[in-house]
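In: Sharing a model that was predicted from the sequence below.
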Amino acid sequence: MRLLISGGGTGGHIYPALALIEEVKKKQPDSQILYVGTTKGLESRIVPNAGIDFKTIEIQGFKRSLSLQNFKTVYLFLKSVRDAKQIIREFKPDVVVGTGGYVCGSVVYAAAKLGVATFIHEQNSVAGVTNKFLSRYVDKIGICFDDVSTAFPKQKVVFTGNPRAQQVVGIKSSQRLKDYGLQVGKKTVLIFGGSRGAKKINETAIQTAPLFADKDYQVLFVTGQVHYQQIKEKFANIQLPDNFVMVPYIDDMPELLPDIDVIVGRAGATSLAEITALGIPSVLIPSPYVTHDHQTSNALSLVNKKAALMIKEDQLTTQSLFEALDDLLSDEQKRQEMAQNAKKAGVADASDRVIDVLENIMHK
């Protein structure tokens, strides 16, 4: 397979693409793969570091208010489509995949206009602007949440799940908790506000820390690199109990997940793919700062299946966080039921499903 893939801006668009590429390479080792992104997005660092051929185009997103920058955006879009067509003609892909972010808009649109098989993947429960635009031109659309299907032409929609799920589903216990001064085999909570951390979650977590002192479970709290020193200084007067460990960042976070009993964190698509793949009970605190509040919709998709709890950020307090966690950690049956429901909500063979769709549209 000659696969050209594009997506960027955030990890939520990049990591599913990398997971899909990994599975394609396993199943078809002779595949040729090219990733197209921008020089400014996270993909410009993450993709080359993963050893994947990488090319760039210049493009920017539309401003949501009237702005002269939007004239530049239109110009860059038209130019980027021309540049993308040139890349496509040179690489000669069998299929072009877009995983979201405005960069894939030009690439997938160009491919469709050149008659190349095209597929887009929507990770969230609310459709992104780029994917809604592309849905008119592509052959198939992969989704992870049933709710989002109404945003796209019905005949094009395929429920695939998130390829990130298949990437983590086979991870076994690594016993890495001891690397952070925690006990292996003891009930463990992971509090994690995303790769950069989240101020409200951080401040509430550390203020709640003393309440965990006499509990028979332990807490691993990840602040994010940019917040660590500030949190440490601002709350220097709080004595952290022995069963509460604060760290700035964890490399290879998925390796820890099989040893985690409850996760507290955001409701981004990649996080939920990991949580459901491994069947981990969770307390979700959706970010209120994302487009169309899609993390709340993501979270509700699990809450409605009794696979997670949700605390909205404006309702997050030391009391609400402690009560939610203490209730879960003291009720084995409730955790097991939530874990089973989470696993039912996941898709363990998501990459395989996407590859099957790609094979079908390549030979349409």
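Out: Nice, thanks for sending it over. Residues are numbered from 1 along each chain as shown.

In: CA only for contacts and neighbour counts going forward, please
Out: Will do.

In: okay, which residue is most central for the protein?
Out: residue 270 (2.0 Å; CA atoms, centre = their mean).

In: which element is that one on?
Out: In the assignment (DSSP states H and E), residue 270 maps to helix 269-278.

In: Just the buried residues of the helix or strand following that helix, please?
Out: Note on helix 269-278: by DSSP H and E, the next helix or strand toward the C-terminus is strand 282-284. Within strand 282-284, the residues scored as buried using 16 or more other CA atoms under 10 Å are 282-284.

In: Could you do stretch 101-110 as well?
Out: Result for stretch 101-110 [16+ other CA under 10 Å]: buried residues 101-110.

In: alright, now check it against this:
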Amino acid sequence: MQRKVIIAGGGTGGHIFPAIAIANALKEITNGDIDILFVGAKGKMEMEKVPQAGYRIEGLEIVGFNRSNIFKNILLPFKLIKSLLHAKRILNTFQPDVVVGVGGFASFPMLDRAQRNGIPTLIQEQNSFAGKSNKILSQRAQKICVGYDGMEKFFPAAKILLTGNPVRSSITQSSATRNDSLIHFGLDTKKQTVFVVGGSLGAKSINEAIHAMLAYFVEKDVQLIWQTGKPYFNTAKAAAAPYATQVKVLEFITNMDQAYAAADVVVSRAGALAIAELCVVKKATVFVPYPFAAEDHQTANAMSLVHKKAALLLKDSEVSTQLSTTLFSLLQNKALIEQLEANIAGLANPHADRAIAEEVLKLVR
């Protein structure tokens, strides 16, 4: 009999791409003999990205708690009730053997209903600081797959499995070389190169700091691949126009494996997906955690690497004054670059997707 699995969650690429990686691993292990349904939040990027990856998705009318404007939360209880009822209908129609939660708005209603219906659930917690929803759901979940050690402070220890975070196969199985990747971006293979990425939408503080440093990059003869995100793209493009041979500005990069391969040093936000990818590609990184992430989990993520001498960290408030010194000092310190590369490589788990998929299948009755 064909096994049926629901994967619930989304909201950001940091939730969606690991979820798709788990789904792909499930298909691979079962030789395609599995029925997978995604459940996401209406209006969020999973409603576009999941079908592009070849999977069906249903959208719940659920939103997260708005921390910046509490008046926008008036309809939240009604939307939660509506999404719980919708989740129950999905369970009754699809009748899954297991429900997997990857975090994000749709994860809670789907797993809550599954647990109340006696359906086995697995949580995939990507961050080193667990969110409130997963802490609640963990009490009745069968298994909790985590990306960081020390998660016993959030979850029942007996349920925890340290699998690492899933990374998309386009990165784990990439054959991109440094030279080919630099040529792809129209850059010089003999020059040092920095890759700056602030998440899919970009990071305002990082973008503004890099903008102010453009002439310095040219003066130091260092190349730059700069993913700005949509909001800052036109500003960055205009600012970088005089330096077009040395500074490549892109709104969004789909071939991330080549951007990583081209880079000697990376400047990045500290989302769980970004960190998992940077461990796999073994890059010396300056992390600038997004300070307004729930429970400030990006800082916790980055600090877990800093303590192991596997990365450098700058606070968001320090970027405008300290990024230039930190970045160019690192580029001149070959020994430190090599130390960071070796230590971050030791934290990689390129087979996390398969390890999680195997745990999911163990829960099928």
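Out: That came through, no problem. Note that the structure is predicted; figures quoted are calculated from it, not measured.

In: ok, and the closest non-adjacent residue to the alignment partner in structure 2 of the residue nearest to the centre of structure 1?
Out: Correspondence of residue 270 of structure 1 to structure 2, assessed by TM-score structural alignment: residue 273. Once flanking residues are discounted, residue 273 of structure 2 sits nearest to residue 14: 5.0 Å by CA to CA, 6 or more residues apart in numbering.

In: and the helix or strand harbouring the one you found, how far out from the chain's middle?
Out: Using DSSP H and E, residue 14 of structure 2 falls within helix 13-29. Distance of helix 13-29 of structure 2 from its chain centroid, counting by CA atoms, centre = their mean, to the nearest Å, is 12 Å.

In: same question, stretch 255-273 of structure 1
Out: Computed by CA atoms, centre = their mean, the chain-centroid distance of stretch 255-273 of structure 1 equals 10 Å.

In: now the strands for the stretch 151-300 of structure 2?
Out: 160-162, 193-197, 223-227, 247-250, 265-268, 284-287 (DSSP state E, counting those that start in this stretch).

In: and those as a markdown table, adding distance to residue 322 of structure 2?
Out: Shown next, in a markdown table, are the strands of the stretch 151-300 of structure 2 (distance: least, CA to CA, whole Å):
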| stretch | distance to residue 322 of structure 2 |
| --- | --- |
| strand 160-162 | 35 |
| strand 193-197 | 15 |
| strand 223-227 | 18 |
| strand 247-250 | 21 |
| strand 265-268 | 13 |
| strand 284-287 | 11 |
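
In: Residue 324 of structure 2 maps to what in structure 1?
Out: In structure 1, residue 324 of structure 2 lines up with residue 322, judged by TM-score structural alignment.

In: That match: what secondary structure?
Out: Following DSSP: H, G, I helix; E, B strand; the rest coil, we place residue 322 of structure 1 in the helix state.

In: OK, contacts around it?
Out: Shown in contact with residue 322 of structure 1 (CA atoms under 8 Å, 6 or more residues apart in numbering): 208, 211.

In: so how far is residue 181 of structure 1 from it?
Out: Here residue 322 of structure 1 is placed at a distance of 22 Å from residue 181 of structure 1 (CA to CA, to the nearest Å).

In: same thing with residue 198 of structure 1?
Out: With distances taken as CA to CA, residue 198 of structure 1 is found 23 Å from residue 181 of structure 1.

In: Those two: who's more crowded?
Out: residue 198 (19 against 13; other CA atoms under 10 Å).

In: Return the residue of structure 2 aligned against the more buried one.
Out: Match for residue 198 of structure 1 (TM-score structural alignment): residue 203.

In: Over to residue 162 of structure 1?
Out: With TM-score structural alignment as the criterion, residue 162 of structure 1 matches residue 165.

In: ok, now residue 180 of structure 1?
Out: Per TM-score structural alignment, the equivalent position to residue 180 of structure 1 in structure 2 is residue 185.

In: Identify the residues contacting the closest residue to that match other than its chain neighbours.
Out: Using CA to CA, 6+ apart and skipping residues adjacent in sequence, the residue nearest residue 185 of structure 2 is residue 248, 7.2 Å away. Counting by CA under 8 Å, 6+ apart, residue 248 of structure 2 makes contact with 185, 224-226, 240.

In: Run those past structure 1 and keep the common ones.
Out: Mapped onto structure 1 and checked by both residues aligned by TM-score structural alignment, their matches' CA atoms under 8 Å, the contacts of residue 248 of structure 2 keep the contacts 185, 224-226.

In: Which of the residues you listed sits closest to residue 143 of structure 2?
Out: Taking CA to CA as the measure, residue 143 of structure 2 lies nearest residue 226 of these, at 39.1 Å.

In: which ones are touching the closest one?
Out: Contacts of residue 226 of structure 2 (CA under 8 Å, 6+ apart): 195-197, 247-250.

In: which residues touch the closest residue to the match of residue 162 of structure 1 other than its chain neighbours?
Out: Closest residue in space to residue 165 of structure 2, ignoring its immediate chain neighbours: residue 147 at 4.9 Å, by CA to CA, 6+ apart. For residue 147 of structure 2, the contact set (CA under 8 Å, 6+ apart) comprises 125-128, 162-165.

In: let's see 10 Å
Out: 124-128, 161-166, 272-273, 276, 301, 347, 349, 352 (CA atoms under 10 Å, 6 or more residues apart in numbering).

In: What about these, which are in helices?
Out: Applying DSSP state H to these, the entries found in helices are 272-273, 276, 301, 352.

In: about what we covered before: right, so of the strands of the stretch 151-300 of structure 2, which gets closest to residue 235 of structure 2?
Out: Of all these, strand 247-250 sits nearest to residue 235 of structure 2, with 10.2 Å by CA to CA.

In: distance from the closest one to structure 1 after superposition?
Out: After superposition onto structure 1, strand 247-250 of structure 2 sits on average 2.7 Å from its aligned residues (mean CA distance after the TM-score superposition for structure 1).

In: what stretch of structure 1 lies opposite that strand in the alignment?
Out: Going by TM-score structural alignment: strand 247-250 of structure 2 matches residues 244-247.

In: The matching stretch: how far from the chain's middle?
Out: That offset, for stretch 244-247 of structure 1, works out to 24 Å (CA atoms, centre = their mean).

In: Can you tell me what residue 120 of structure 1 aligns to in structure 2?
Out: Aligned counterpart of residue 120 of structure 1 in structure 2: residue 123 (TM-score structural alignment).

In: Was I right to think that match contacts residue 136?
Out: No: Residue 123 of structure 2 is not in contact with residue 136 according to CA atoms under 10 Å; the separation is 11.1 Å.
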